[in-house]
Structures are given as C-alpha cells and as structure tokens.
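1. the sequence and its predicted three-dimensional model are supplied below.
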Amino acid sequence: MRIEIIAVGTELLLGQIANTNAQWISKELAHYGANIYHHSVVGDNLPRVVEAFEQSRKRSDVVIVSGGLGPTEDDLTREAACEVFEDELLEHSPTMNKIIDFFKKNNRQMTMNNRKQSHVLKTAMVLENSEGMAPGQIVEADDSTFIFLPGVPAEMKSLMNDFVFKYLTEKYQLETKIKSEMLRFIGIGESTLEEKLKDLISKQTNPTIAPLAGEGDVAIRLTASGKNPEREIADMKTSILERVGHYYFGSDSITIEEAVQDLLVQKSLTVGSAESLTGGKFIERIIQLTGASSICQGGLVAYTPEAKQRVIRVPKEIITRHGTISSKCAEEMAVQAQKLLHVDIAISFTGVAGPSSSEGHEPGLVYIGIKVKDAPAEVFHYYFDGSRDKIRQRTVNKGFELLFHKLK
C-alpha cells in the first residue's frame, strides 16, 4: 500500500507554521506497517490543489489530505475534490445542526460562510469531528482512496484516532509493523563510520541502515518491518556495536550531555568547569538536565587575562610566560577549578573563537584541559573551522566527547 500525505495551506509554504501534521501521521502510521511514499504541501489555489490531487491519485493507493476544510474563501479542498472526482457538494445536516447549536449556545451571530464547513462530497463517508466543526471525509475512488481531514492538529489527530487508523487496518489488513532505532556515536566521522560498516550497508535488506550526520555526533538509523521488527533491529545493532561500539553513546533522542550525566551518576562523580571562549556554554548544557545538581557543582567563566587571575586564580607568571591561549593555562584552569568547586572532575576551555586572531594565534585554536581526581591534568588541543559561534559550539561538543570516553 502506497500512502502519501498532502497538506493544504499557503501559511505552510510561507513558513509561518510547520507541517507537523504530516510528521505525526507518518510516525503513527509506521506502527501499522504503512509505507509513506510522498509528503507535499500546496497553497490555497484551486488549480494547484486540483493538480496536486490528480498527481497523487495516479501514484498512490491512499492520499491523506489535511487542511482547507474551513469556512473561508481560501479553504478550497472540497472544491478541488469535487473537480477531481466529478462529484458534488451537499450540506451534511448533522454537521449543520451542530454548527447552528454552537453559535446559539455561545450567543454569537453565525455568518453564512460557516455553512461551508458542513459541506461534504456526495460520495463521501463522513467522519464526525468531536473537536471542531468540519467533519472528516473518506472518498473511495476506483483507483485510490482520499481521506480529507481538518488542518487543526487536535481535530486531525482526533479523527485519525477515532476513525482513520481503524479504517485503514480493516480495509488493507495491515499486519506488519515498522520500527526504527537511532544509534548515536561521537568521536568518529560519518565517512569513517560508513567505511567500517560498508559491507553491512551494501547488503542491507531488513533492517535498512542509514548513516546520518549531526552537529558534533553522527547516527545510524535502523529501520525494520515485519511481525517482529524489534528482533531484526536488535540483531543488526549487535553487529554494528561489535565494530564501532567504542563510539556509541546511546539511542534515539539521548544527547551526549545526558550520556555523560548517566556515567557521572553511575560512578558517583561530580563535575565543574572553567570556561573562557565558551562563555559558560558547557556548564549550561549540564545544568539544563533534570537532576543536574547531583553531579554538577557549577562553573567559572573568566574571559580576560585579569579575570582568569582573579576568578580562576591562574598565576600571573603562567599568563605572562605562556599566554592565556596555551596548554599551560588550560591545565592550570582545570586544576584550579577542581579545587575551587570541590569536584571530582574539572574541565577547562581556552582558545580563539575569532573572528580576529589573539595573542598571535589564528581563530580556531582551542585547548581543553581535564583534571580527574588526583591524576595529573591532561590537555588536548584542536583546530576548529567555521564561524565564531561554530567554533564555540564545536569546542563544547569536543569537551563532552572527551569526558564521555574518559568516563567509559
């Protein structure tokens, strides 16, 4: 069964609202093993809506349309459907009575255009809208089925849950399921990850394997279908982690900071930071986590050389001799932060975010120091490219990556 989703509304094309309806419908239908082949958006223009419906009718078994069922002149879904199916519109009495009753109860004058919301195609199966005015409609043509739903998310979801899922499962006898799991990795590039899994990817059938690049991490999306897709995913996940498990930090929506938090909790360790170019971005991502107080004491932010001396207590001679953008300064920042914050682990960040050079160093040079308990502080240096914001973001991401691998 080939399903596609059409959203009607110029506001979607203008970017005034996001097309969350298509996302929700696709996600929910995946549980039933339904294959979504196309997503499209068309503005409030009758010829273009007609064209979209005619194209989808030729290539899909089921077309789910959201939007364009309201009372105004630019709500054109019904009119377009009539033209495509050579049908006619009738007033649906139960819906019209509901609309009239609504305005009476609320002591409001009903304008004539509200009658439009009661209009349905003559051949349609009418779906009562418990959340709003305009009903849903199902039109079964010779070659395809069209399901028309309001664009208001609450109304669309109600009709999908009350009628559409049941209709599709009964009509098309859906028995398979589709499941996905996103495996997340850090410290390995997308191209390297793909190379290590090249033979698995080339032979993929069920589940499918899709590498995806992120900002600071990469992911592998596993998608399986069948009566027991969970087992297919589990078996492939085991094969993948046997090769690249060192870089794996979790699945689906987990973030690297959440993975670090989990390890800190497991090991009963606390963390703090001393930050210069990152301006508190590292500790902010820690503190925004639920339960952060159990693993985080706080952070120190010192941007200028003077502040590094006063706030973080970096000795003046280190700054004079080595500069603030140096391995020695990063090391001392981590050592002092551990003492001042009374934490098990301290991480420090210093470098040049740009756009201009500093202390003779080009933008992108970054030093990250890590001090763990009584062990000597370690310092790592990197060169990041990109804008000022990108360099700062990549520096923080690298800090979480270093902490994750050290905690593992």
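-> In hand now; what should we look at?
2. from here on, contacts and neighbour counts on C-alpha atoms
-> OK.
3. measure stretch 320-331 end to end?
-> End-to-end distance for stretch 320-331: 15 Å, by C-alpha to C-alpha, to the nearest Å.
4. please, where are all the helices along the stretch 201-350 of the chain?
-> Applying DSSP state H, counting those that start in this stretch to the stretch 201-350 of the chain gives helices spanning 229-244, 256-266, 281-287, 305-310, 316-322, 327-341.
5. ok, which of the ones you listed comes nearest I391?
-> Across the helices of the stretch 201-350 of the chain, I391 has its closest neighbour in helix 281-287 (11.9 Å, C-alpha to C-alpha).
6. which elements pack onto the closest one?
-> helix 256-266, strand 271-275, strand 296-301, helix 388-407 (3 or more C-alpha pairs under 8 Å, 6 or more residues apart in numbering; DSSP states H and E).
7. and the second one, what does it pack against?
-> Read that as strand 271-275. helix 281-287, strand 296-301, helix 327-341, strand 345-351.
8. which one of the ones you listed is the most hemmed in?
-> strand 345-351 (a mean of 29; mean count of other C-alpha atoms under 10 Å).
9. that one: what's the following helix or strand?
-> strand 365-372 (DSSP states H and E).
10. any idea which of the helices of the stretch 201-350 of the chain gets closest to H405?
-> helix 256-266 (9.1 Å).
11. mind listing what's buried along that closest one?
-> Neighbour counts over helix 256-266 (16 or more other C-alpha atoms under 10 Å) mark I256, E257, E258, A259, V260, Q261, L263, L264 as buried.
12. ok, and here's another one to check against it:
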Amino acid sequence: MRHREQTDATIQDRTDGVRRLPGSPALGDDHALRGLDFASQDCLGLSTHPEIVAAAGDILRRFGVRSVCAAPEAGDPGLAVALERRIADFLQMEAALLCPTGRAAARTVIRGLVRPADHVVIDAAIRGGLREDAEEATDNIQPFRHLDADHCRDRLQAIRAQDARNGILVVTESLSPLDSGTPDLAALRAACDAHGATLLVDVAQDLGCLGEDGRGHLGLQDMLGRADLVTGSFSRSFASNGGFVAARTRAVTACLRVGEAALQALSPIQIAVILKAFAVIDAAEGRERRARLMRNVLNLRTALRDRAMSVCGEPCTSVSVEIGFGERARRVAHHLSDLGLLADLAALEDTGRLRLHVTAGHSDAEIARAASCVAAALDLARADTSAPSRRPRLRAAA
C-alpha cells in the first residue's frame, strides 16, 4: 500500500531548526555559514551509523586505503561476491554485478546488451546515463510519454509491426526524480511480454529508503524478481558510492562481467560499508528509520500545502515544489540562500520545481522551518518580479 498523506505531531520539536554546516567558521564569525540542509541525500542517516563506521574501520585496518581499481586488486574477492549475492537476494533476482558508480551500471548494461539494430523504448523523462548510453548504442530510440504504460505498449506494437526480429529494451525508473512519479510496473511487464521486449527498471531513487521492507516501488507494486534487469546506485541509502546491475538470469551478468564492469571495482571499504548498510536496512532499525523518514516527508508536504504551494508526485524522499520558471526561479534561489535553506536547485531552471531532500534525522522544527523558508522565498520572488521596473526609460531623440 502506498503512503497516505497525513501528519503526525506526536514528537515534540527538539531543535531551533537551524544547523551549522560542517566545516563552517566559528559561530562568532561574521562569515559563518549556517543553514538548513535539505540538499544532501543521506536519507536514512547511515553515513554516521556507528556500526557502519566500525565496519569501515575494520576493513581499513585489514586492507589499508585503496582507490577504485581493477577487480583482481580490490582486496578480498569474497567481499564482492557476498555483496553481489546480497543484492540479488534483496531484489529476488538470480545474479548481480557490481559497478563503480550508478552511471557505470547504466553504461555497462546498455552498451553490453543493445546492438545497433535493436530498439530502445524509454520513458521521455529519463535523462542522464540511461538516455545517453541508449543514444550511443542505437539510433532506434522511441520515447514514450512519462509514466504512460499504454503509450509504451503502442510504441512496442508499432516496432513489432515493422521489425519482428531485433531486440527491444524498455527503460523506466521505479521513481522519477523529475516529479516523484512512479510507473505502473505490472502494466509495463505485460506490454513487454506481449511484444517480446526486455524490461529494465532503474531503482536509484527508492531502493533501501521506501517501502516497509526497503524494496522501494518494486516491492510496493509486487514486482520483485519480475523485471528482466534492475540497475541502481548506493549513494542515496547505503552510505557509499557505487552501482549495480541485477538480472533474472545469470547468463546476462556473466556476459556483462567480461566487459567494462570488470575493469574497475569498488574498494574493500565501500563494499564493507554497503554490506553493513544492507544489514541495517533489512532489520527492525531500518524499518524504524524509514518510518521516521516517511513521517518527515508527509509532514513537509502538508506544511508546504498549508502555505498554498503545489507539491508534485507521490510521497518520497525528495519533495518537489512548483516554483516557476525564468526570473522567478532565479529569484527564489537567491532568496533561499539569504534565508539559509540549502535545497536541490539543479533542475529548477528546466522544470520550475525546487527539490527538498528529506532525511530521517530532520526534526519537526527543521521541517516547519524549511516550509516557511520556501514560502517566504516564493513570496519575495513574486514581489520582485511584479514590482514595476525602476530603470529609466530611454527617450527618443528629437
């Protein structure tokens, strides 16, 4: 079941809502950097978890400091094998393959499987690695309307009417960073089955942090083990960089393993951190952290709506607010800085949406203050853009 939007004010405010940023000058300094951090993506707060820090320390003492390197040089190979097995079991897939980044995971699976004559049918909202690598692999790219499974099915039907032989890869995200929307994964699965297509689902945005069991929308929609391919990254929930490809058949990961993915590996410290994060996420503590995270998400969405702002998509770790485009968007970004709120501004100019990354560690006071800052910044931006220009008008020469 998806989360209902409701508030829970049973926990009293514990702070004044302002936190000093790490590494900033002393509080008495006139140039001290202070602000609310709604820009980082350590959504479960595992980067400072004592057991995870201890696991990293143990591996550091065993293997020393190692950068990303060739897989045979990465230390104990048993660690990587254990993590790949953990990922596959977590997603109910047959096998998994580690990659140095989520971007590398996208490159590995697209370039490793898609031939120039094949087709890629991709959600129109997907940008970044998946889209770029698909465009490099084949000219046969067919976008379908964002989250529209019916349009995807129409695309597949049209392709099969012209080409009954070559492969088709359907690419979607379990949770869209554009608008916090999620596709009907079962409908996409059915469309792929009907037209002989392969379904790839990227779970970078929700794995570990959404759903009672941390399986994200694959779990919420009863789709574990039903996608042909799953790609993702560890940076949002697992306290480490890194990425992976999981497959329903071991032959796929065996094929990919001889390509680019074999050239680099995660360091032993990264692997140990991710393994310990899996243990926390899959235990009662993980459920409690996800419950706190979702409570904060729902309360922030309600607080923003109470201030007459439009909130996009479904409840998830990133709360997207409609701000507007052009000069208003630039003014909002400026005023947020003055008000001391750190937010994700990366897509503001293109989408007109401000993203606030919520964590399990945010307090009630911080949630309320963040909503107030966004509302104040938007009001100031509206006033700026509606005020008459004070520039002197040029007069035509007599």
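-> Structure's in. What do you need? Keep in mind that this is a model prediction, so the values were computed, not measured.
13. could I get the TM-score for this pair?
-> The TM-score (TM-score structural alignment, normalised by the length of the second structure) is 0.22; 131 aligned residues with a C-alpha RMSD of 6.0 Å.
14. just to revisit the earlier point, farthest-apart pair in the buried residues of helix 256-266 of the first structure, please.
-> Every pair of the buried residues of helix 256-266 of the first structure checked by C-alpha to C-alpha; the farthest is I256 and L264, at 12.4 Å.
15. the stretch 101-250 of the second structure: helices as residue ranges?
-> Under DSSP H, counting those that start in this stretch, the stretch 101-250 of the second structure gives helices at 102-113, 129-137, 149-162, 185-195, 216-220, 250-257.
16. what would those look like in JSON lines with distance to R290 of the second structure and mean neighbour count?
-> Formatted as JSON lines, those follow (distance: least, C-alpha to C-alpha, whole Å; neighbours: other C-alpha atoms under 10 Å):
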{"stretch": "helix 102-113", "distance to R290 of the second structure": "22", "mean neighbour count": "23"}
{"stretch": "helix 129-137", "distance to R290 of the second structure": "28", "mean neighbour count": "19"}
{"stretch": "helix 149-162", "distance to R290 of the second structure": "29", "mean neighbour count": "16"}
{"stretch": "helix 185-195", "distance to R290 of the second structure": "22", "mean neighbour count": "18"}
{"stretch": "helix 216-220", "distance to R290 of the second structure": "11", "mean neighbour count": "21"}
{"stretch": "helix 250-257", "distance to R290 of the second structure": "31", "mean neighbour count": "16"}
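17. would you list those in CSV and tack on distance to L169 of the second structure?
-> Shown next, in CSV, are the helices of the stretch 101-250 of the second structure (distance: least, C-alpha to C-alpha, whole Å):
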stretch, distance to L169 of the second structure
helix 102-113, 9
helix 129-137, 9
helix 149-162, 10
helix 185-195, 9
helix 216-220, 18
helix 250-257, 14
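18. and of these, who's closest to I281 of the second structure?
-> helix 216-220 (11.8 Å).
19. helices and strands around the helix or strand hosting V120 of the first structure, which ones?
-> Using DSSP H and E, V120 of the first structure sits within strand 119-121. With contacts taken as 3+ C-alpha pairs under 8 Å, 6+ apart, strand 119-121 of the first structure sits against helix 77-85, strand 89-91, strand 136-140.
20. nearest to V126 of the first structure, out of the ones you listed?
-> strand 136-140 (4.7 Å).
21. would you mind getting the angle between that closest one and helix 77-85?
-> Using axes from the mean of the first three to the mean of the last three C-alpha atoms, to 10 degrees, the inter-axis angle of strand 136-140 of the first structure relative to helix 77-85 is 0 degrees.
22. re the thing from before, including distance to G272 of the first structure, could the helices and strands packed on strand 271-275 of the first structure go into TSV?
-> Formatted as TSV, those follow (distance: least, C-alpha to C-alpha, whole Å):
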stretch	distance to G272 of the first structure
helix 281-287	7
strand 296-301	5
helix 327-341	7
strand 345-351	5
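23. quick one: closest of the ones you listed to T20 of the first structure.
-> Closest to T20 of the first structure of these, according to C-alpha to C-alpha: helix 281-287, at 26.7 Å.
24. which residues does the closest one contact?
-> When contacts are defined by C-alpha atoms under 8 Å, 6 or more residues apart in numbering, helix 281-287 of the first structure is touched by residues 257, 261, 272-273, 275, 292-293, 296, 298-299, 393, 396, 399.
25. most widely separated two among these?
-> Farthest pair in those, by C-alpha to C-alpha: S293 and Q393, 23.2 Å.
26. so for those two, which residue has more residues nearby?
-> Remark: of S293 of the first structure and Q393, Q393 carries more neighbours, 19 against 13, as counted by other C-alpha atoms under 10 Å.
27. quick one: E230 of the first structure from T208 of the first structure, how far?
-> From E230 of the first structure to T208 of the first structure the distance is 13 Å (C-alpha to C-alpha).
28. shared neighbours of those two, anything?
-> Any residue near both E230 of the first structure and T208 by C-alpha under 8 Å, 6+ apart counts here, and that gives A224.
29. thinking again about what came up before, could you dump the helices of the stretch 201-350 of the first structure to a markdown table with distance to P94 of the first structure?
-> Below are these laid out as a markdown table (distance: least, C-alpha to C-alpha, whole Å):
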| stretch | distance to P94 of the first structure |
| --- | --- |
| helix 229-244 | 43 |
| helix 256-266 | 52 |
| helix 281-287 | 53 |
| helix 305-310 | 73 |
| helix 316-322 | 80 |
| helix 327-341 | 69 |
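30. for L79 of the second structure, find the nearest of the helices of the stretch 101-250 of the second structure.
-> helix 250-257 (16.5 Å).
31. now do the buried residues in the helix or strand following the closest one.
-> As assigned by DSSP H and E, the chain's next helix or strand after helix 250-257 of the second structure is helix 268-281. The neighbour-count check on helix 268-281 of the second structure (16+ other C-alpha under 10 Å) flags 268-278, 280-281 as buried.
32. what count of nearby residues applies to D123 of the second structure?
-> When neighbours are defined as other C-alpha under 10 Å, D123 of the second structure has 24 of them.
33. ok, now S273 of the first structure?
-> 28.
34. residues in contact with it?
-> F282, I283, G298, G299, L300, A334, A337, A346, I347, S348.
35. export those residues to TSV and tack on distance to S93 of the first structure?
-> Formatted as TSV, the contacts of S273 of the first structure follow (distance: C-alpha to C-alpha, whole Å):
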residue	distance to S93 of the first structure
F282	61
I283	61
G298	65
G299	66
L300	68
A334	74
A337	73
A346	70
I347	69
S348	70
